[in-house]
Structures are given as structure tokens and as C-alpha cells.
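>>> Here you go, sequence then predicted model.
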Amino acid sequence: MSANHLQPVPADDRRALRSLLGQFATGVTIVTTRAADGRKVGLTANSFTSVSLDPPLVLWCLGNNAPSMRDFLTAEHFAIHVLAEEQNSLSQHFATPSADKFAGVAHGETTEGVPVLHGTLATLLCRQHDRVEAGDHVIFIGRIERFDLAGGAPLLFHAGQYRSSAPHPARAA
């Protein structure tokens, strides 16, 4: 494809932009924290990536209109849970509004009071390191303080659907 075939960004067509950006497959995470009033807060996010190994930094993004925005802005710590391929229902559970998203979900909490989910591929306990306002989102940058790594096959999200990973055919041979 030559540069002549590139189209301008559709300013008034959010669906087209979502479809475009949805072509990038991502892992699926659940981010949790403890609100200032003691409530356990959690949400599904696929906007997670590593930033730096030294110091150990990661980031995730939250929409400005998210009901839990104030909770994450005031939290000192948060946990990021990387989901396994069979945890799509857990992802959906935390993506759906609910008075208590932790009811019936196996979890514990850190000494800092952050809720941590049981049975995920990895859990990263992070201290707020920085926040950056960017468009209609806030980028939360966390410094990893502690982690748990179980490993396994990840839950993926691509083109608006949950997906499973598989070894690349060239590697399978």
C-alpha cells in the first residue's frame, strides 16, 4: 500500500476509529484499587503496557467519564491482573456496572488494602508514579512494587471480540 491510499482520521465517526484501533490485538486486564471511603473498585482494561524495566513502570488508561475515575486519581496503589484465556466471563463481569463487582469473586487484599483477584496469569501491585491527561483519557503510570506470576495462555481482545492465543504455525513445526 502506498501512502496515497492512507485516509484522513474520521473526526465524526467514532465507530470507524474504534474499528481501526481494534485491529491491534491486546491482552485483557482487570485493574483494582481501594477507594478513599473503603470501597473495593475494579474495572476491565485492555490499555495496559510496559513502560520501563529500570525503574519497573507500567501504564494503563481510563476514560475521563469512567465512574471510578476519582477513586483511581486519589488511590496511592492499584493492582493490575493479567487474565487467562478462560477468564472472559471475569473480564465481562468487571466491565459491567455493579454495586459490588467483588461479590462472588475469589479475592484477597494486600497489606495496602488493594483487592487482588485469585487465579490470574499475573498480578502487579503498583504505586502511583505519574498521571498524564491525554485526550479523553488519563494515563496512569505505576511503579511495580510486588508481583505474582502464574503464567499460562492469555485472554486476548481483537476487533471487538475475545480471542485465544495459539502458537504461530511456523513455530509449531
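Cool, got the structure. Numbers count the residues shown, from 1 in each chain.
>>> C-alpha only now, for contacts and for neighbours.
Will do.
>>> The residue nearest the centre of the chain and Asp12, how far apart?
Central residue of the chain (Cα atoms, centre = their mean): Ala45, 3.0 Å from the mean position. Using Cα to Cα, to the nearest Å, we find Ala45 at a distance of 24 Å from Asp12.
>>> thinking again about what came up before, quick check, the residue nearest to the centre of the chain in contact with Thr26.
No. With contact defined as Cα atoms under 8 Å, Ala45 does not count as touching Thr26 (9.8 Å).
>>> Go through stretch 25-41 and flag the buried ones.
25-35, 40-41 (16 or more other Cα atoms under 10 Å).
>>> Give me the contact list for it.
The contact list for stretch 25-41, computed with Cα atoms under 8 Å, 6 or more residues apart in numbering, reads 42-48, 68, 71-72, 74-75, 77-83, 91, 94, 100-102, 113-116, 154-159.
>>> And the strands in this protein?
Remark: strands assigned in the chain by DSSP state E are 26-27, 29-34, 40-45, 49-52, 57-63, 77-82, 107-109, 115-117, 122-134, 137-149, 155-158, 161-164.
>>> nearest to Leu20, of those strands?
For Leu20, the closest of these is strand 155-158, at 10.7 Å, according to Cα to Cα.
>>> Ala79 - nearest residue in space that isn't next to it in sequence?
Nearest residue to Ala79 in three dimensions, chain neighbours excluded: Leu125, at 4.5 Å (Cα to Cα, 6 or more residues apart in numbering).
>>> try Ile144
Excluding the flanking residues, the one nearest Ile144 by Cα to Cα, 6+ apart is Cys126, at 4.4 Å.
>>> hold the first one in mind and look at this next one:
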Amino acid sequence: MSPVRFAAGDYRHALGQYPTGVTVITARGPDGGKIGVTANSFTSVSLDPPLVSWCPSKTASSLPELENATYFAVNVLAADQHHLSRRFATSAQEVRDKFEGVAIRAGIGGLPLIEGAVARFQCRTVRRVEAGDHVIFIGEVQNYDANGGEPLVFHSGTYHIVTAHPGQ
């Protein structure tokens, strides 16, 4: 049976109808350098043990460094941090230092943790699974904090803010 093929733009548009939170995944490379990429593929996998996942593209320039990192952090961005989403979505070749001017503190293994995020999960990579044109990273949460606030949401190609449903 041959794989099903869709028009890439139409398929991406359909997937974009599912709203997601926006995160910046951070890590330390083998040389100690800071790594940061925007991702909206973050999800909870298990409560016991506490596992989460995210999925970078196989073509991501930072993938080799991410694959060699023992730990990664998921920084769930606040609504007022959309500029960070854009900054960390750019290629490392386009921006000299993605972290320049970004308020961070050190987490486990020196992980860069973004200040002002509504939640942060510090994870040890326990498994990577190749899946099509992406790699699924599964991490066991070692520590977390949830400061709360309004999260940044991405839907149908644009950023949104969350509002309570009037029917509640």
C-alpha cells in the first residue's frame, strides 16, 4: 500500500485549525552553547512517570546538538512573549545570538530557562523516535514550575490570546 499524499499547503492549513500553545525548547549543546527553538508540538505523554514530548524537524539546524543534549527545557510562553516565539523560530544562521537580551536563569545541567514563561518543564531525554520528517523527543520531567498567567496561543497561522468562554 502506498502512502497517502496530500497537498502540503492544504494539509498544513487543516492542521492549523487545531490551536496550540507556543513553547521555546532550550538545551545546552555539547560545547556548552545555548540552544533555543520555537515549537508548538509539545504535549503531555504520561503522569506516572511524568513524561512529555515535542517534535523537531529532521531538517532543523540545531537537531544534531539537540540529539546530543542530555536535558531539554520546555518554556511555555506567555501572551506577551510572541516576540520570543519569532526570535527562536529563526535559523541559528540568521541570528547571531538568539538569547541576546532574553532574561534567563540556569536550570538543571545549566539549561537556559526563560523568565516570564507561564510554565517551565526541565526534562531528561529518555527516548527519541524517528517519525516521518520529524523526530519525537520524549523527556522525563525532572523539575517544573508554573507561574501561571495568560499563555501565547497559535491558531490558523496567527498568534492569539486566551479568553474565558462566556458560557462558563
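Arrived safely, thanks for sending. Note that the structure is predicted; figures quoted are calculated from it, not measured.
>>> one step back: and the aligned partner of the residue nearest to Ala79 of the first structure in the second structure, how far is that from Val74 of the second structure?
Matched to the second structure by TM-score structural alignment, Leu125 of the first structure sits across from Gln122. Going from Gln122 of the second structure to Val74 of the second structure by Cα to Cα gives 7 Å.
>>> Distance-wise, check Ile144 of the first structure relative to Ser50 of the first structure.
Distance from Ile144 of the first structure to Ser50 of the first structure, counting by Cα to Cα: 10 Å.
>>> if I look at these two, which residues touch both of them?
Residues touching both Ile144 of the first structure and Ser50 by Cα under 8 Å, 6+ apart: 57-58.
>>> Same drill for these two, tell me which one is more crowded.
Ile144 (22 against 12; other Cα atoms under 10 Å).
>>> Settle this for me: that one is touching Asp54, isn't it.
No. The criterion here is Cα under 8 Å, and Ile144 of the first structure misses it with Asp54 at 10.5 Å.
>>> gap between the corresponding residue of the second structure for Ala95 of the first structure and Gly149 of the second structure?
Alignment note (TM-score structural alignment): Ala95 of the first structure maps to Ala89 of the second structure. Counting by Cα to Cα, the gap from Ala89 of the second structure to Gly149 of the second structure is 22 Å.
>>> Can you tell me what Ser50 of the first structure aligns to in the second structure?
Here Ser50 of the first structure is matched to Ser44 in the second structure, going by TM-score structural alignment.
>>> Is it correct that its match is in contact with Leu51?
Yes. The pair Ser44 of the second structure / Leu51 is scored as a contact, 6.4 Å apart, by Cα under 8 Å.
>>> if we can go back for a sec, and Gln122 and Val74 of the second structure? which has more neighbours close in?
Higher neighbour count among Gln122 of the second structure and Val74: Val74, with 31 against 26, using other Cα under 10 Å.
>>> What range does stretch 150-166 of the first structure cover in the second structure?
Counting by TM-score structural alignment, stretch 150-166 of the first structure corresponds to 147-163 in the second structure.
>>> buried sites along the matching stretch?
Residues of stretch 147-163 of the second structure classed as buried by neighbour count (16+ other Cα under 10 Å): 151-155, 159-160.
>>> ditto for stretch 56-68 of the first structure
For stretch 56-68 of the first structure, the neighbour count (16+ other Cα under 10 Å) marks 57-62, 68 as buried.
>>> distance between the ends of that stretch?
Note: stretch 56-68 of the first structure ends 25 Å apart using Cα to Cα.
>>> Stretch 106-124 of the first structure now?
With Cα to Cα as the measure, the first residue of stretch 106-124 of the first structure is 17 Å from its last.
>>> what's in contact with that stretch?
Residues outside stretch 106-124 of the first structure that contact it (Cα under 8 Å, 6+ apart): 32-34, 40, 77-84, 105, 144-154.
>>> and with 7 Å instead?
32-34, 40, 77-84, 144, 146-152 (Cα atoms under 7 Å, 6 or more residues apart in numbering).
>>> next one: stretch 144-164 of the first structure
With contact meaning Cα under 7 Å, 6+ apart, stretch 144-164 of the first structure is reached by 19, 22-28, 56-57, 83-88, 121-127, 165.
>>> for the closest residue in space to Val58 of the first structure that isn't next to it in sequence, what are its contacts?
Nearest residue to Val58 of the first structure, sequence neighbours excluded (Cα to Cα, 6+ apart): Ser50, at 4.3 Å. Counting by Cα under 7 Å, 6+ apart, Ser50 of the first structure touches 57-59.
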